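Engineer: Sequence first, then the predicted structure:
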Amino acid sequence: MVFVPSRPLKALKKLRAFFVYKLFYTNHYVYIIYSISNDVYYKGYSTDYIMRLEQHNQGKTTYTKNKGPWKLVYAEELYSKKEVFIKEKMLKRQHRQYLLWLFKQKTNLIK
């Protein structure tokens, strides 16, 4: 049996309002974590970078599973998902020298 709301238009408007809120009023973060044991950086994005770091350290992600422990070294707040994807893609192409320079910039939330 399929659930059909008694007021489908009203339900649709509420659902649309929720997604618009999530899209435009949720902060998005690009983050970089560092594996002390493997001397490697991992770049990613999240709406909650602290929780995401915990997931990496608990082995809940495929790439970072056996490379921990991880330390958060960079986080930058961006205001749209599009900006975050562009920034993450750019960071994944950068060399270590650039990353070391980036960690010292004002945009880094981790000091």
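Structural biologist: Arrived safely, thanks for sending.
Engineer: Please count neighbours and contacts with C-alpha atoms only from this point.
Structural biologist: Will do.
Engineer: Tell me if Arg52 really is in a helix.
Structural biologist: Yes - per DSSP: H, G, I helix; E, B strand; the rest coil, Arg52 lies within a helix segment.
Engineer: what's the burial count for it?
Structural biologist: Residues lying near Arg52 (other CA atoms under 10 Å) number 18.
Engineer: for the one 4 residues further on, same thing?
Structural biologist: Taking other CA under 10 Å as the criterion, the count of residues near His56 is 21.
Engineer: now swap in Tyr34 and tell me
Structural biologist: For Tyr34, the neighbour count with other CA under 10 Å is 19.
Engineer: Equivalent analysis for the one 5 residues further on, please.
Structural biologist: Here the number of neighbours of Asp39 (other CA under 10 Å) works out to 9.
Engineer: Got another one to weigh against that:
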Amino acid sequence: MIPVDQTHFSKKYYIYVLRSRVDKTYYVGYTNNINRRIKEHNKGKHKYTKGHIPYEVVYSESFKIKKDAKERESYIKRYGNMARFLKNRVPPSKARD
């Protein structure tokens, strides 16, 4: 699991990529409280991610403007191949399956 650097989250909105430890499926979302949101996913409080817990954070970005975070989330979801997206953005030692 990639440690969540709290200094990175001093801004207001975040996009994040979770990967299921069970079946390696990915989930992309945005929030204004990343730690709370990840805990909710891992407690099964969200319909889409409920059947794939536990999750780990494999990527995140922060934004000052909500619209920017939502647009980035949409872009990442449209990207199509999450493993390739992550490989291009995360150091190899942290992008392993």
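Structural biologist: Arrived safely. Quick caveat, the model's predicted, so the values are computed rather than measured.
Engineer: And the TM-score between these chains?
Structural biologist: Here the superposed chains carry a TM-score of 0.76, computed using TM-score structural alignment, normalised by the length of structure 2; 79 aligned residues with a CA RMSD of 1.2 Å.
Engineer: Quickly note the distance from Asn42 of structure 2 to Phe63 of structure 2.
Structural biologist: To Phe63 of structure 2, Asn42 of structure 2 is 23 Å away according to CA to CA, to the nearest Å.
Engineer: actually Asn88 of structure 2, not the one I wrote
Structural biologist: From Asn88 of structure 2 over to Phe63 of structure 2 the distance is 20 Å, taken as CA to CA.
Engineer: who has more neighbours, the two?
Structural biologist: Neighbours per residue (other CA under 10 Å) separate Asn88 of structure 2 from Phe63, with Phe63 holding more: 18 against 11.
Engineer: That one matches what in structure 1?
Structural biologist: In structure 1, Phe63 of structure 2 lines up with Leu78, judged by TM-score structural alignment.
Engineer: can you pull the contacts of that match?
Structural biologist: 27-30, 84 (CA atoms under 8 Å, 6 or more residues apart in numbering).
Engineer: so which of those comes closest to Gln94 of structure 1?
Structural biologist: Proximity of the contacts of Leu78 of structure 1 to Gln94 of structure 1, judged by CA to CA, is greatest for Val30, which lies at 14.1 Å.
Engineer: so what's that closest one up against?
Structural biologist: Contacts of Val30 of structure 1 (CA under 8 Å, 6+ apart): 43-46, 75-78, 84, 87-88.
Engineer: swap in His46 of structure 2?
Structural biologist: Each residue near His46 of structure 2 by CA under 8 Å, 6+ apart is listed here: Glu40.
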